[in-house]
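Novice: pasting the sequence and the predicted model now:
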Amino acid sequence: MSKANERRQGMSSVRTSGPVLGGMLLLLAVWFGWNSYAQWRQDAVAQGLEQARDRAVQDVGQAMATQASGLDAVLKQPPVIAALAGGDALAAASAIRERFKGAEDVQVLPGDLAAAYANPKDFGYARLSLLESAQVADRAQVRVVRDAKQVRLGVAAAVRLGGQPAVAYARLPLLRLTGPLDAIAAPDSAYLAVRQGSYNVAQQGDVALADVAETLARPLGNSGLRVAAAVPQGDSGPLGLGTVGCAIVAALLLIIAVLLVLASRGQVALPRRRVANQSSVDEPTFSQSLQHDASVASEARALDAEASPAPPALVPAVQVAAEMFRAYDIRGVVGKDLNPGVAALIGQAIGSVMQAQGLRDVVVGRDGRLSGPELSNGLIEGLRRAGCNVTDIGLAPTPVVYFGAYELRAGSCVAVTGSHNPPDYNGFKIVIGGETLSGAAIAELHQRINEGRLHTAATPGELEQRDIGDAYIQRIADDVQLDRPIKVVVDAGNGVAGEIAPRLLEAIGAEVVPLYCDIDGSFPNHHPDPSEPHNLNDLVKMVQRFDADIGVAFDGDADRLGVVTKEGAMVFPDRLLMLFAADVLQRNPGALVIYDVKCTGKLSDYVLRNGGSPLMWKTGHSLIKSKMRETDAELAGEMSGHFFFKERWYGFDDGIYAAARLLEILAQREQTPSEVLDALPESVSTPEIKVPVEGDAHALVAQFVARAQTGEESPFESARLSTIDGLRADFIDGWGLVRASNTTPILVLRFEADSEAALQRIRTLFRNELQTLLPEHPLAF
């Protein structure tokens, strides 16, 4: 065939296929162009919302400061000073109200707040908290309170009434706070709210976005209020391209389409290239054109990343950090490690494991953390994507989630919880087929995600929403009842136990005084960790103030229990385990009782004397539950406050149930609760000592163990050594422990002895040996 004929054939091919290819490329250009425009609009909405949120923080904060300074100014006026000095509370309140414009009511209350403490539920916990804060602050404090059965703005300041400490309190219309928000115009498709705890003080926009509004939340100083915001989650562009990338690809496709159409009409000549030993000119096939477009898209994606980086808070990147997958659970920092996209992948990985085991039903619940709703929704999406049927029980303590797996016969469950960690943490505790995941099983989830071994069902699993809180309370109350009333203060630490724990303890016959029982994922009063003695200070004060018999505290998700006596003593969990063991062994002689390596050395003898079989095991709620299943133990406990009752219960760790069993035992005794608890064997001991370290804490402990086992040269020669979890050295007059935490880069130590001198000797021995391994790390324990 001549070259002229080949050219004529090529031109004929272009005339025939050019318009078709041009039309297809034009459609692709329109598609990419529309995606560029949609993402530009999304970015504009997000930017507008952030500006509205920041303005709301400024304006609402200024409104609060105005009310606080207003009360402070009124209190400095001579007539008010004179009225307060006169000691007449009513006259002083009247003088303040006359001068504090807009006040609906003013009270001057004695500093002991006796009326409030007499009935805090009717008085209002938020109002009581405001008055307490005002007493220790140097200026007026502002809070949203419930007063006169309505939500109002409360302002309070410390004063002297007749020379005695007192508090001036003013009730104002809520409009004083919400007015500035009403004046702010947020984008219609977005959501903006002022929140205190889990309560929406005011909100505007699309309320369907309320559950995902905490990602962009900003606090209003130290008031406990915050401004929450959210925009609809937009889809990423094709091939992962952003605004600029889509625009570049659209422009290139449009140019190519126009050239093809013009070439088909003979109005422009397509460039030709000659290839050696080849008589014809190669025209790009449609497949080659698409490959070229993909290459262009890749380059455009790089340009887009430079020109318009997507805000991580608004368009979270789905990247799963390996360090979140811990020994007992999955845990990470929200916004950094965790977002709804990551939660969905984790849910799909869990669902994939379930499908491999022939399981489909799973219960999901979440604690009170602010990020809980959006992470729970993401998790459920992933589980359903894997074909699992999900029962969502909503806001619930982790033990109630475990209970749901049994009660609803699902056998599997996931609790969305950050446990006792700071507010910006969250995570997942996972049970599949009745087995709590730990160690390699949790690491396997990360491997599945990394390798893409995720099951996608042809049809998504079903979703059902249920509330099982009443069933949980009824199940326990049917079995546990107090022989006599016991007055107990319940400190929920603003965690998820705040709603259900007081109800349960009242249902079994206790008189309950709640403390920090309003669920607030920002944990404004103290860290939700009852294993730290300083977190129990307020509980001790409340027990003494209300003349209660005992005080109990829970961690953030209520699977751990802390206890204090009327005298202010913290009762360590290992001593509580003695009490529980004696009770269980009365009905189950010879039963196995498991305890972790951090527990008192007196526990083993105590269990033996009461007819039981003691077994020391590794620390970790997942590991303890696994050992219970293996050994058929009736009871287990950890120094951290996890208690596991198989006798009369299901064998999972449940701080609320443990509190009920504790009150049941105390109510059966003739002695006071303090006398019963004081009678338990006790040594001189330390709480858990945590030493942060750099590098591999487990490797450091392994070196410590090797040095301790060197034989006659070892200072631990006279001790009985246990290496099931770190090193525990039991001497004739006491013991010491060092182990690596499985959740954070720290060493955990604890010491116990028969005397202070022996305690210091063992403590010094461990410190000296550890100092040898950490010569540049000062050790203060």
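Specialist: Noted; the coordinates are in hand. Numbering: from 1, shown residues only.
Novice: from here on, just use CA atoms for contacts and neighbour counts.
Specialist: Will do.
Novice: helices or strands up against the lengthiest strand in the chain?
Specialist: Determined from DSSP state E, the single longest strand within the chain is strand 150-161. Counting by 3 or more C-alpha pairs under 8 Å, 6 or more residues apart in numbering; DSSP states H and E, the packing neighbours recorded for strand 150-161 are helix 3-75, helix 78-85, helix 125-136, strand 141-147, strand 164-172.
Novice: how about 6 Å then?
Specialist: The helices and strands touching strand 150-161, judged by 3 or more C-alpha pairs under 6 Å, 6 or more residues apart in numbering; DSSP states H and E, are helix 125-136, strand 141-147, strand 164-172.
Novice: what does the second one rub up against?
Specialist: Surrounding strand 141-147, the residues in contact under the criterion C-alpha atoms under 6 Å, 6 or more residues apart in numbering are 126-127, 134, 151-156.
Novice: wait, what's in contact with residue 735?
Specialist: 729, 751-752.
Novice: remind me which helix or strand residue 751 belongs to.
Specialist: Element membership for residue 751, per DSSP states H and E: strand 746-753.
Novice: so what touches that strand?
Specialist: Here strand 746-753 has contacts from 683-686, 688-693, 733-741, 759, using C-alpha under 6 Å, 6+ apart.
Novice: put this next to the first one:
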Amino acid sequence: MARPGISAEHLRPLRPVTIVAGALVAIWFAWSGWQQHQDDSRREGIAVARDDAVNTIAASLANERKLLDRQLSNPELQAALAAGDLGRAGNLLTQGWPGAKSGVVLRPDLELAYGELPKGGYGRLVALEAAIAHDKPVAWIVRDSSGDHLSLAAPVRMPVAVGSPAALPAAADGTVVAASTAAPGAAPVVADPAATDPASPGPTATGAGAVASAPTEPEATPTAVATVQLPLSRVTDGLNAVDIGDDVYLALRQSSASVIERGDTALSGAAEALAAKVPDSDLRVAAAVPDVSGGPFGLGAYACYGIAFLFAMLTLVTLRPPSQLRRAGAEREEHHEPSSGQTLTESLQALPPEVPAAPVYEVKEARTAAPVAIDRSIFRAYDIRGVVGQSLDAGVAELIGHAIGSLMHEKGLQDIVVGRDGRLSGPVLVESLIAGLLKAGRHVIDIGQAPTPLIYFGAYHLRAGSCVSVTGSHNPPDYNGFKIVVGGETLSGDAIVDLYSRIAEDRLYLASMQGSLEMRDIAEDYVQRVSADVQIDRPLKVVIDAGNGVAGDLAPRVLAAIGAEVTPLYCDVDGNFPNHHPDPSDPHNLTDLIRMVERLDADLGVAFDGDGDRLGVVTRDGQNIFPDRLLMLFAADVLERNPGAMIIYDVKCTGRLPGQILRHGGSPLMWKTGHSLIKAKMRETDAELAGEMSGHFFFKERWYGFDDGIYAAARLLEILAARPQSPSETLNALPDGVATAEIKVAAPGDDPHAFVDRFVAAASFPGARLSTIDGLRVDFPDGWGLVRASNTTPVLVLRFDGDSREALLRIQDEFRGQLLAIEPGLSLPF
């Protein structure tokens, strides 16, 4: 008797479907395997092209350095220097050097160059200063009115007895004749409309890459400094010569600027992951290939090929004619052979169920929300901030999400990254925010609990361009809010007000179909990205105080990854902030960190605010290094590679900061306080670096230009580890005076802006310089004072700084008298 089972007749109706399904699955896996092979081939090819370009550029720079040494050692040029004829020396500098032009030789005091400002341009001046400061030849790429070019500058040395500066003859006006005047046709190093405008904030030089070379006659005294201009092709030919396809990307980059790009420029945002540095320079060749996801179920190429082969064989078996199946079945029945295995249907059912490559969740139909009252006051100057349960709740969050989604719809933007800090109200607000975004039909990528810098990073890394961080930042536990980026622009001012107007006027876009929601974890991507950019030269022992904020998980991982020995303090995330308030700008919150650094004999202590975008620093000897002093250190480091770069600081920073920036060849600019306002000014001025007294630091050089306390800590360790002094010695050596921390005073009537307006109108400080960029800052010859309105809490923010204790107390007394004259009941803690 035959064993019951599925006969060929039963299979007949399923046979065409099975054949088609098996063939499609085989093709799918085969295609996935082929795509991954193609991706591997592209990556190998672009890596070879990148390395070829790096080697060619490095060889070209080395050759130009040799030519520069040859020109400077030319006996005729040395004779011109000995005779004090710097104009002739400049002309001789380019003779016999193919492509070289605009040779200039000046005295090391650069008096002539300074005297030509602003007409002469700041770029040439800071380049010459860099060569003198580093006492070696340097090379950098500069943009002027004629385009980009490669410039070299170097100190010129001669024996003191022959060519000391005192022996150089001067013109009638006391200046030395130089090539810049003797050769009228010589082009300046940087010629930009801003450089000729006396009101301009400074130069617009495009970065710098120092290229070292052994100085001539190290025992001699430098008597002049020389610079020469070369065609940009000296460095771009190496990139243009390599063979690449149109589906990959290759670029020569300096600082944050791409000098030349090849291939698919749409891939430029991800090119730093495959970047390689040009040796002995600050140039790098960045590369990228199209993002090819892994095979189904995460399988590699060979596994995909194997499964494709299996399904192809199954399909071929199914193609056997039914008569053969009946004959085979009859033979088995005649010989009473037991079944040798599963039927085809059973085999198909036994295969793993199909799953999506990324977890995409089905979104339920949006609920009909009851009318929600919106408090206009939560829409602040540079973000949205309110008290949960009073001015902020789930209904408000959903309307804000709907308004953001509507703005994105108008701009043609689809993807947005969202995340939250560790506050207890975060999950509910994020859920409601996402509901509003989905109503507008947006694709939401939820990265969960994350520091604000990680959410900003996600907007770049996931190529969304938009993001929202649900965070109360450094404010008390009952506060929460939204930091918003749409299309790469941090919303502030009128753009924030427009969100309120959309809600109030019911100008909200309702999509015909709900948007989609995806969950991602990108923390490890961030760790890898930072550690690929920063590695410290020697291990430093660091204590990290996250104040129970959301940076407590990520910051220790990042600093350990760059080579630091990390001890965590209050790094468990707790939205109640049980140990101290997560605000490193208040010295009282750093007490435990100072004690821990002293107890462990650590090199340094770093602290973060509630969402990780602000940084505080203490030294081994218990000194609190205020952020404006840290900005001096960051600026000096950035300007080494980017002479002439714009450095922005807010009105709360010390008056010693602009002088430090100028001394290191930079262009300082004071601006309003506020992370979104600073970022907008950075885009406007193409600044390489910015910082605020509150501890926000914005690195455009080597990073993305957003405020990131964790990355700033990594850059700080990089600088400190590269110096022979201890971190405490380096930090304590930064220029300092007698200054207060930020002083926060409750505003009368809970309206700080109205009070500051009254103070500005009534204030009188004879002999001082007044600035109303943001509140009222008064600069005296020996110090300064500031009163401004906080944009996040109802308080006045004051700060004072003096060259001496006496100057500080005098300035405070002047402010106290005028403040109390306006509001006698004001409680002033000074």
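Specialist: The structure has been received and is ready for your questions. Source: prediction; values computed, not measured.
Novice: follow-up on the earlier one: so the longest strand of the first structure corresponds to what in the second structure?
Specialist: Counting by TM-score structural alignment, strand 150-161 of the first structure falls onto no part of the second structure.
Novice: quick one: distance of that strand to the chain centre.
Specialist: 32 Å (C-alpha atoms, centre = their mean, to the nearest Å).
Novice: also stretch 816-830 of the second structure?
Specialist: With C-alpha atoms, centre = their mean, you get 41 Å for stretch 816-830 of the second structure.
Novice: tell me which residues of the longest strand of the first structure come out buried.
Specialist: 152-161 (16 or more other C-alpha atoms under 10 Å).
Novice: how about the secondary structure of the nearest residue to residue 71 of the second structure once chain neighbours are set aside?
Specialist: Excluding the flanking residues, the one nearest residue 71 of the second structure by C-alpha to C-alpha, 6 or more residues apart in numbering is residue 93, at 5.7 Å. Using DSSP: H, G, I helix; E, B strand; the rest coil, the structure places residue 93 of the second structure in helix.
Novice: what about the alignment partner in the second structure of residue 655 of the first structure, neighbour count?
Specialist: Under the alignment (TM-score structural alignment), residue 655 of the first structure maps onto residue 709 of the second structure. Look at residue 709 of the second structure: counted by other C-alpha atoms under 10 Å, it has 28 neighbours.
Novice: contacts only, for residue 709 of the second structure.
Specialist: Counting by C-alpha under 6 Å, 6+ apart, residue 709 of the second structure has contacts 612-615.
Novice: and it, how far from residue 155 of the second structure?
Specialist: Using C-alpha to C-alpha, to the nearest Å, we find residue 709 of the second structure at a distance of 38 Å from residue 155 of the second structure.
Novice: over to residue 582 of the second structure?
Specialist: Residue 582 of the second structure is 49 Å from residue 155 of the second structure, by C-alpha to C-alpha.
Novice: and residue 179 of the second structure, by the same measure?
Specialist: 15 Å.
Novice: which one of these two is surrounded by more residues?
Specialist: Taking neighbours as other C-alpha under 10 Å, residue 179 of the second structure and residue 155 compare with residue 155 leading, 29 against 24.
Novice: which SS state does the more buried one fall under?
Specialist: strand.
Novice: apart from its neighbours in sequence, what residue is nearest it?
Specialist: residue 225 (4.3 Å).
Novice: swap in residue 562 of the second structure?
Specialist: residue 535 (4.6 Å).
Novice: counterpart of that neighbour in the first structure?
Specialist: Per TM-score structural alignment, residue 535 of the second structure is aligned with residue 481.
Novice: does its match touch residue 507 like I think?
Specialist: No: Residue 481 of the first structure is not in contact with residue 507 according to C-alpha atoms under 6 Å; the separation is 8.2 Å.
Novice: list the contacts of the counterpart of residue 670 of the second structure in the first structure.
Specialist: The equivalent of residue 670 of the second structure in the first structure is residue 616 (alignment by TM-score structural alignment). Neighbour list for residue 616 of the first structure: 594-596 [criterion: C-alpha under 6 Å, 6+ apart].
Novice: of these, closest to residue 297 of the first structure?
Specialist: Within the contacts of residue 616 of the first structure, the smallest distance to residue 297 of the first structure is 56.8 Å, found for residue 596 (C-alpha to C-alpha).
Novice: what is the burial count for residue 656 of the second structure?
Specialist: By other C-alpha under 10 Å, 17 other residues sit near residue 656 of the second structure.
Novice: that one -> the first structure?
Specialist: By TM-score structural alignment, residue 656 of the second structure lines up with residue 602.
Novice: sec struct for residue 766 of the first structure, please.
Specialist: Assigned with three-state DSSP, residue 766 of the first structure falls in the helix class.
Novice: report how many residues lie close to it.
Specialist: Neighbours of residue 766 of the first structure (other C-alpha under 10 Å): 22.
Novice: counterpart of it over in the second structure?
Specialist: By TM-score structural alignment, residue 766 of the first structure lines up with residue 815.
Novice: can you tell me how far the nearest residue to that match once chain neighbours are set aside is from residue 822 of the second structure?
Specialist: Distances taken as C-alpha to C-alpha, 6+ apart place residue 785 nearest to residue 815 of the second structure, at 7.6 Å, with adjacent residues excluded. The gap separating residue 785 of the second structure from residue 822 of the second structure is 17 Å, by C-alpha to C-alpha.
Novice: and those two? Which one has more around it.
Specialist: Neighbour tally, residue 785 of the second structure and residue 822, criterion other C-alpha under 10 Å: the higher count belongs to residue 785, 25 against 14.
Novice: I'd say that one and residue 778 touch.
Specialist: Yes: when contacts are counted by C-alpha under 6 Å, residue 785 of the second structure is listed as touching residue 778 (5.4 Å).
Novice: check which helix or strand residue 311 of the second structure maps to.
Specialist: helix 301-318.
Novice: so where is that helix in the first structure?
Specialist: Against the first structure, helix 301-318 of the second structure falls on no residues (TM-score structural alignment).
Novice: buried residues in that helix, which are they?
Specialist: 301-305, 307-309, 311-312, 314-315, 318.
Novice: what is the nearest of the residues you listed to residue 569 of the second structure?
Specialist: Nearest to residue 569 of the second structure among the buried residues of helix 301-318 of the second structure, with distances taken as C-alpha to C-alpha, is residue 301, at 44.8 Å.
Novice: tell me the counterpart of residue 585 of the first structure in the second structure.
Specialist: In the second structure, residue 585 of the first structure lands on residue 639 (TM-score structural alignment).
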